[in-house]
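K.L.:
need coordinates for the following:
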Amino acid sequence: MTSIWVGPRGTIRNYPGFSPAVDAEAIRKAIKGIGTDEKALISILTERSNAQRQLIVQEYQAKYEQELKDDLKGDLSGHFEHVMVALVTAPALFDAKQLKKSMKGTGTDEDALIEILTTRTSRQMKEITQAYYTVYKKSLGDDISSETSGDFRKALLTLADGRRDESLKVDEHLAKKDAQILYNAGENKWGTDEDKFTEVLCLRSFPQLRITFDEYKNISQKDIEDSIKGELSGHFEDLLLAIVHCTRNTPAFLATRLHQALKGAGTDEFTLNRIMVSRSETDLLDIRHEFKKQYGYSLHSAIQSDTSGDYRDVLLKICGGDD
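P.N.:
Below is the predicted model of the structure:
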């Protein structure tokens, strides 16, 4: 049974000859010795898959009656601590926590909500909503409802529901019909019928949407992106554009997000950590490829020049090679 969190284009794979007992002991030594051995921690945690790290977590708990994440939190600090704790967190729980952080406190990080909800599969969303409820005793939908509004809220709730079709079969007839619906809901109408955009863009599979967008161009002589920009606004517009971007090329969408996180004055570690950790076993190789293609330099070199110390070391290990 392959995990829904693992894909063929990750930078991190299962470690051969893996022993949770040996690793748990080595980690304990690295944390509890005189001074922390960050190098040892980094090399163990970045060279094991998440499934293997979960076994280390169990072993650690059984042996030392301590949560590994608590020991890491007690011993490390700052962005380095955040990324190390992320590595020992199960993927659905990690996403649940990221969603919670995006909505906590004053102001909502809409871009983070959009990024997570548009790039996870329906099956992943179901696990995330379960993890969310388990940890926060509140449904993800309730929190989204209280933190967002209008068409943006409706679309987020549809995505959080994990109802996007995942089949790879495409239906030409449906594509023509949906393209016409989108055209009638926007370009061909005085005012816009936002619900129609939400229905088509949040429920159809990505392969299906690709042919729908081709049909749309035939009917309207316009790219769907241009129509969305012309007809819609605000976070709802951002969300639908993100869906179109992901439909066309999810790794390219995430490469753009990483570039935004790494360029300019400060580094956006919240985004950087999330994408690096959550895509390390699915498609980080493709994201690296798209990054180089779009910006002319490698993700590796961007991390190298924008971060420092142990934090940089762990990110570079997750990144894998230079392109």
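K.L.:
rest of the way, CA atoms for contacts and neighbours
P.N.:
Noted.
K.L.:
longest helix of the protein?
P.N.:
Counting by DSSP state H, the longest helix found in the chain is helix 234-262.
K.L.:
centre of the chain versus that helix, how much separation?
P.N.:
Mean-position distance between helix 234-262 and its chain equals 11 Å (CA atoms, centre = their mean, to the nearest Å).
K.L.:
for it, packing partners?
P.N.:
Helix 234-262 sits against helix 110-119, helix 150-160, helix 194-203, helix 206-220, helix 224-231, helix 269-278, helix 284-295, helix 299-306, with contacts defined as 3 or more CA pairs under 8 Å, 6 or more residues apart in numbering; DSSP states H and E.
K.L.:
for residue 44, find the nearest of those.
P.N.:
Shortest distance between residue 44 and those, using CA to CA, is found for helix 269-278: 14.8 Å.
K.L.:
what angle separates the closest one from helix 299-306?
P.N.:
150 degrees (axes from the mean of the first three to the mean of the last three CA atoms, to 10 degrees).
K.L.:
what residues does helix 269-278 touch?
P.N.:
With contact meaning CA atoms under 8 Å, 6 or more residues apart in numbering, helix 269-278 is reached by 79, 82-83, 86-87, 91, 98, 112, 254, 257-258, 261-262, 284, 315, 318-319.
K.L.:
for residue 139, see how far away the closest residue to residue 306 other than its chain neighbours is.
P.N.:
Nearest residue to residue 306, sequence neighbours excluded (CA to CA, 6 or more residues apart in numbering): residue 262, at 6.6 Å. Here the criterion is CA to CA, to the nearest Å. By it, residue 262 lies 32 Å from residue 139.
K.L.:
secondary structure element holding the nearest residue to residue 200 once chain neighbours are set aside?
P.N.:
The shortest distance from residue 200 to any non-neighbouring residue, by CA to CA, 6+ apart, is to residue 178 (6.8 Å). Using DSSP states H and E, residue 178 sits within helix 172-185.
K.L.:
now do that helix: which elements does it pack against?
P.N.:
Identification of packing neighbours for helix 172-185 by 3+ CA pairs under 8 Å, 6+ apart yields helix 194-203, helix 206-220.
K.L.:
out of those, which is closest to residue 51?
P.N.:
helix 206-220 (27.5 Å).
K.L.:
count of residues packed around the residue nearest to residue 168 when sequence neighbours are not counted?
P.N.:
Computed as CA to CA, 6+ apart, the closest residue to residue 168 that is not its neighbour in sequence is residue 207, at 6.4 Å. With neighbours defined by other CA atoms under 10 Å, the count for residue 207 comes to 17.
K.L.:
now the other sequence, so there's something to compare against:
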Amino acid sequence: MAAKGVLYTRGTVRPSPNFNVHHDAENLRNAMKGLGTNEDAIIDIVASRTNFERQQIIKAFRSSYDQSLIEELKSELGGNFESAIEGLMLAPGKFDAKELTYAMKGIGTDEHILVEILVTRTNKQIQELAEAYQSENALSLKEDLKSENSGDFKELLLSLLKGNRDEGWDVNEGLANQDAKALFAAGEDKWGTDETAFIKIYCRRNFKHLRRVFEEYYQLTNKDIEDTIKDEMSGTFQMGMLALVQYAKNPARFFATKLYETMSGIGTDDRGLIRIMITRCEVDMIDIKAEFMKLYGKSLHSFIRDDVGGDYQKVLLKLCGMDVDE
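P.N.:
Take a look at the predicted model:
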């Protein structure tokens, strides 16, 4: 989810040119008044506004009607449609915190959700989601990550949680060569693997620099860094490191693959589908759609039409940048 001040050039959801917060608040209230609910009116407003605009609507709704807009919407809606609308209305940090809570509560832990969120968020977003998590849970996110995970995978998550990544675009050629040699020395060139070296480089360098490191690594070893990770690591740690590399190489392709996985096989991973559509619609959904078509020879909105239905489908199509009747 993009915040105020973020460029929306690659998102399908952009600031509304004629945004009228009081008009939107009133229309949402009218959509929920009386018998029945006007779902289309809710979709037209909620799925067409940026998160910053939605937060203003929430405040205006509270001021005008002394009610929580999110609670009112939840009382009127149900199922995946409710989940999608509620997710859109939550502030980005709160939404991520809710997903992380889900990933670690109950029996077992969904490590894929932990990786997807912590690998792909900016330093500021990580700080915001950690604060939101603390406000909603008994323990801090750091404490829960420690208790729910172990080994090198735990160390990877804790390093990502620090939010210490260089977010610039500079590539230091000399350092890239040093980093590639350090990765070689920590993996292919020794008995066993120095996982700490991999974590340090992967969690601190900017993504453009990392792409150069991967090129240097290939020139040094004639081997793709992903193949080294597959050979030298295993389990959840391997999964996490591969996700980091794949996101660094091509963020849009990373999420296009994730979206495909939510809709392939038996059943649909509705929670994952909702999460990715919500968190990327203001960031790079245009690029994700292009990568999806390249990878699978079929448009993202066609997959959505085939896999989901009803009002839930309409929300996703809006976030995809499509009108329902297209």
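K.L.:
how much does the helix holding residue 178 of structure 1 stray from structure 2?
P.N.:
For helix 172-185 of structure 1, the mean distance to aligned residues of structure 2 following superposition is 0.8 Å (mean CA distance after the TM-score superposition for structure 1).
K.L.:
buried residues in that helix?
P.N.:
Buried residues in helix 172-185 of structure 1, counting neighbours by 16 or more other CA atoms under 10 Å, are found at 175-176, 178-185.
K.L.:
which one of the residues you listed is nearest to residue 25 of structure 1?
P.N.:
Relative to residue 25 of structure 1, and with distances defined as CA to CA, the nearest of these is residue 175, at 55.8 Å.
K.L.:
list the contacts of that closest one.
P.N.:
Residues near residue 175 of structure 1 by CA under 8 Å, 6+ apart: 208-209, 211-212, 215.
K.L.:
ok, now residue 57 of structure 2?
P.N.:
Counting by CA under 8 Å, 6+ apart, residue 57 of structure 2 makes contact with 21-22, 24-25.
K.L.:
one more time with 10 Å, if that's ok
P.N.:
Contact partners of residue 57 of structure 2, counting by CA atoms under 10 Å, 6 or more residues apart in numbering, are 20-26, 28, 46, 49, 51, 63, 69, 89.
K.L.:
ok, now residue 167 of structure 2?
P.N.:
Applying CA under 10 Å, 6+ apart, the residues contacting residue 167 of structure 2 are 122-123, 204-209.
K.L.:
okay, those in JSON lines with distance to residue 307 of structure 2 next?
P.N.:
Output for the contacts of residue 167 of structure 2, formatted as JSON lines (distance: CA to CA, whole Å):
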{"residue": "122", "distance to residue 307 of structure 2": "31"}
{"residue": "123", "distance to residue 307 of structure 2": "34"}
{"residue": "204", "distance to residue 307 of structure 2": "38"}
{"residue": "205", "distance to residue 307 of structure 2": "38"}
{"residue": "206", "distance to residue 307 of structure 2": "36"}
{"residue": "207", "distance to residue 307 of structure 2": "33"}
{"residue": "208", "distance to residue 307 of structure 2": "35"}
{"residue": "209", "distance to residue 307 of structure 2": "38"}
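K.L.:
just the buried subset of the residues you listed, please.
P.N.:
Buried, going by 16+ other CA under 10 Å: 122-123, 204-207, 209, out of the contacts of residue 167 of structure 2.
K.L.:
can you count the residues close to residue 163 of structure 1?
P.N.:
Burial measure for residue 163 of structure 1: 17 neighbouring residues, criterion other CA under 10 Å.
K.L.:
hang on, isn't it packed against residue 156?
P.N.:
No - Residue 163 of structure 1 is beyond contact range of residue 156, at 11.5 Å (criterion: CA atoms under 10 Å).
K.L.:
figure out how far the helix holding residue 178 of structure 1 is from the centre of its chain.
P.N.:
29 Å.
K.L.:
may I see the buried residues of stretch 306-326 of structure 2?
P.N.:
Neighbour-count burial for stretch 306-326 of structure 2 flags 308, 311-321 (criterion: 16+ other CA under 10 Å).
K.L.:
cool, stretch 101-120 of structure 1 as well?
P.N.:
In terms of neighbour count (16+ other CA under 10 Å), stretch 101-120 of structure 1 has its buried residues at 102-103, 108, 110-120.
K.L.:
same question for stretch 8-23 of structure 1.
P.N.:
Those buried within stretch 8-23 of structure 1 under the rule 16+ other CA under 10 Å are 9-13, 20, 23.
K.L.:
now do stretch 142-149 of structure 2
P.N.:
Per 16+ other CA under 10 Å, stretch 142-149 of structure 2 contains these buried residues: 142, 144-145, 149.
K.L.:
what's the separation between residue 41 of structure 2 and residue 27 of structure 2?
P.N.:
8 Å.
K.L.:
same question for residue 204 of structure 2.
P.N.:
Distance, residue 204 of structure 2 to residue 27 of structure 2, using CA to CA: 46 Å.
K.L.:
for residue 165 of structure 2, same thing?
P.N.:
42 Å.
K.L.:
can you check residue 141 of structure 2 too?
P.N.:
Distance of residue 141 of structure 2 to residue 27 of structure 2, given as CA to CA: 38 Å.
K.L.:
between these two, tell me which one has more neighbours.
P.N.:
Neighbour count, other CA under 10 Å: between residue 141 of structure 2 and residue 27, residue 141 has more, with 21 against 16.
K.L.:
what number of residues lie near residue 172 of structure 2?
P.N.:
By the criterion of other CA under 10 Å, residue 172 of structure 2 has 12 neighbours.
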